[in-house]
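S.K.: pasting a predicted model and its sequence here:
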Amino acid sequence: MSTNFEANLEKLGVTLPDAPAPAANYVPFVKTGNTLYVSGQVSMKDGSFITGKLGKELSVEEGAEAAKTCAIGLLAQVKAACGGDLSKLVRVVKLTGFVNSTPEFGEQPAVINGASDFLVVALGDAGRHSRSAVSAGSLPFGVAVEIEGIFEVE
């Protein structure tokens, strides 16, 4: 797979949105050296939140699609942090995924796979990362998924 990440995204039919502004008193990303920490990106599609609780209103497949939208939001923030040049991305280092789920729901890893699988398809080996997938009793705005990321950049 090519390391032209923008071309890979285009082939997948994905256009990165403008990086969303923070919803509270924090910055969307912090770069220190070659490490970029991106604040949690919530599940959104076409400007609207993807809401609901896994194990109640949403299926694992719907949750995985919500997680994919978080990954797209993360890449939008990486692009913004790199001055609009996504080619400065070296690799995804780690994701932490939070799944709005019922106490008995135990398929958080399958939900966060929506983000992980997308990043590997879009970025090749640069998309392979370490990860945590945890349950949350609720998330901001009632969203289904929130994911934060750590990236290596040039």
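M.R.: Now that the structure is in, tell me what you want to look at.

S.K.: CA only for contacts and neighbour counts going forward, please
M.R.: Will do.

S.K.: just the helices in this structure please.
M.R.: Applying DSSP state H to the chain gives helices spanning 5-11, 60-81, 108-123.

S.K.: name the nearest residue to residue 68, ignoring sequence neighbours.
M.R.: Nearest non-adjacent residue to residue 68, counting by Cα to Cα, 6 or more residues apart in numbering: residue 115, 4.2 Å away.

S.K.: actually residue 79, sorry about that
M.R.: residue 86 (4.7 Å).

S.K.: residues in contact with the one you found?
M.R.: In this structure, residue 86 makes contact with 5-6, 78-79, judged by Cα atoms under 8 Å, 6 or more residues apart in numbering.

S.K.: try residue 49
M.R.: Residue 49 neighbours (Cα under 8 Å, 6+ apart): 42-43, 141, 143.

S.K.: roughly how far does the most centrally placed residue in the chain sit from residue 101?
M.R.: Among the residues of the chain, the one closest to the centroid is residue 71, at 2.4 Å (Cα atoms, centre = their mean). Counting by Cα to Cα, to the nearest Å, the gap from residue 71 to residue 101 is 19 Å.

S.K.: what about residue 18, how many residues nearby?
M.R.: By the criterion of other Cα atoms under 10 Å, residue 18 has 12 neighbours.

S.K.: give me the contacts around the longest strand seen in the chain.
M.R.: In the chain, with assignment by DSSP state E, the single longest strand is strand 89-100. With contact meaning Cα under 8 Å, 6+ apart, strand 89-100 is reached by 52-54, 78, 82, 108, 111-112, 125-139, 142-154.

S.K.: this is the comparison structure:
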Amino acid sequence: MTHPIETRLADLGITLPEAPMPAANYVPYVVVGDMIHISGQISMADGALIKGRLGDDLDIPAGAAAARACGLNLLAQLKAACGGDLSRVKRVVKLGGFVNSAPAFTDQPEVINGASDLMVEVFGDAGRHARAAVGVAALPRGVAVEVEGLFQIA
């Protein structure tokens, strides 16, 4: 039986990647009651890191695409945490976005919209969430974006 969220993903032409393995001494997610806390997912697509600094060698559309890639990785982790059933997701509660930014770059919200827009595309109104979009001097492995998430499940 296909779940409604899986149908929506298919309708959007989205195939989720495999949930990335942690790169250090942490777990990819922690479930506490009806909340799933997902560790920061770095910008990676098709097994390749999306590197760069916004305002230097990357523009806003490239940054938003990197944030969307982070969002896809969040969804892959969420699916793993939900035992493969994304229909258990009741709400996207909060995303925290970190943007590898040149000192004068101030468009972090537009970059993190790449992940936020994805959540709304996939979950509809339940995808609307609280959020932070923060510029940082560097991110692990030189990636462009990292996004963490908090989700409520049934």
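M.R.: It's in. Remember, it's a predicted structure, so these values are computed and weren't measured experimentally.

S.K.: before we move on, back to that, the residue nearest to residue 68 of the first structure corresponds to which position in the second structure?
M.R.: Alignment note: residue 115 of the first structure maps to residue 115 in the second structure; criterion TM-score structural alignment.

S.K.: what is the neighbour count of residue 40 of the first structure?
M.R.: 22.

S.K.: what sits against the residue nearest to it when sequence neighbours are not counted?
M.R.: Nearest residue to residue 40 of the first structure, sequence neighbours excluded (Cα to Cα, 6+ apart): residue 148, at 3.9 Å. Contacts for residue 148 of the first structure were tallied using Cα under 8 Å, 6+ apart; they are 37-41, 74, 95-97.

S.K.: which one in the first structure is furthest away from the centre?
M.R.: Distance to centre of the first structure, Cα atoms, centre = their mean, peaks at residue 104 (24.2 Å).

S.K.: now do the residue nearest to that residue when sequence neighbours are not counted against residue 144 of the first structure, distance only.
M.R.: Distance criterion Cα to Cα, 6+ apart; nearest residue to residue 104 of the first structure, sequence neighbours excluded, is residue 55 at 7.6 Å. Per Cα to Cα, residue 55 of the first structure is found 11 Å from residue 144 of the first structure.

S.K.: please apply the same query to residue 54 of the first structure.
M.R.: Counting by Cα to Cα - residue 54 of the first structure and residue 144 of the first structure are separated by 7 Å.

S.K.: what is in contact with the two at once?
M.R.: In contact with both residue 54 of the first structure and residue 144: 63, 99-101, using Cα under 8 Å, 6+ apart.

S.K.: how near is the aligned residue in the first structure for residue 53 of the second structure to residue 102 of the first structure?
M.R.: When the first structure is aligned by TM-score structural alignment, the residue opposite residue 53 of the second structure is residue 53. Using Cα to Cα, we find residue 53 of the first structure at a distance of 7 Å from residue 102 of the first structure.

S.K.: ok, those two, which is more surrounded?
M.R.: Higher neighbour count among residue 53 of the first structure and residue 102: residue 53, with 22 against 16, using other Cα under 10 Å.

S.K.: thinking again about what came up before, for ChimeraX, what selects the buried ones among the contacts of residue 148 of the first structure?
M.R.: Burial among the contacts of residue 148 of the first structure is assessed by 16 or more other Cα atoms under 10 Å; the matching ChimeraX selection reads:
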select :37,38,39,40,41,74,95,96,97
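
S.K.: make CSV from the contacts of residue 148 of the first structure and add distance to residue 119 of the first structure to it.
M.R.: Output for those, formatted as CSV (distance: Cα to Cα, whole Å):
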residue, distance to residue 119 of the first structure
37, 16
38, 15
39, 17
40, 16
41, 14
74, 10
95, 11
96, 14
97, 14
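
S.K.: show me the contacts for residue 66 of the second structure.
M.R.: By Cα under 8 Å, 6+ apart, the neighbours of residue 66 of the second structure are 43-44, 50, 114, 144-145.

S.K.: with residue 7 of the second structure instead?
M.R.: With Cα under 8 Å, 6+ apart, residue 7 of the second structure has no contacts at all.
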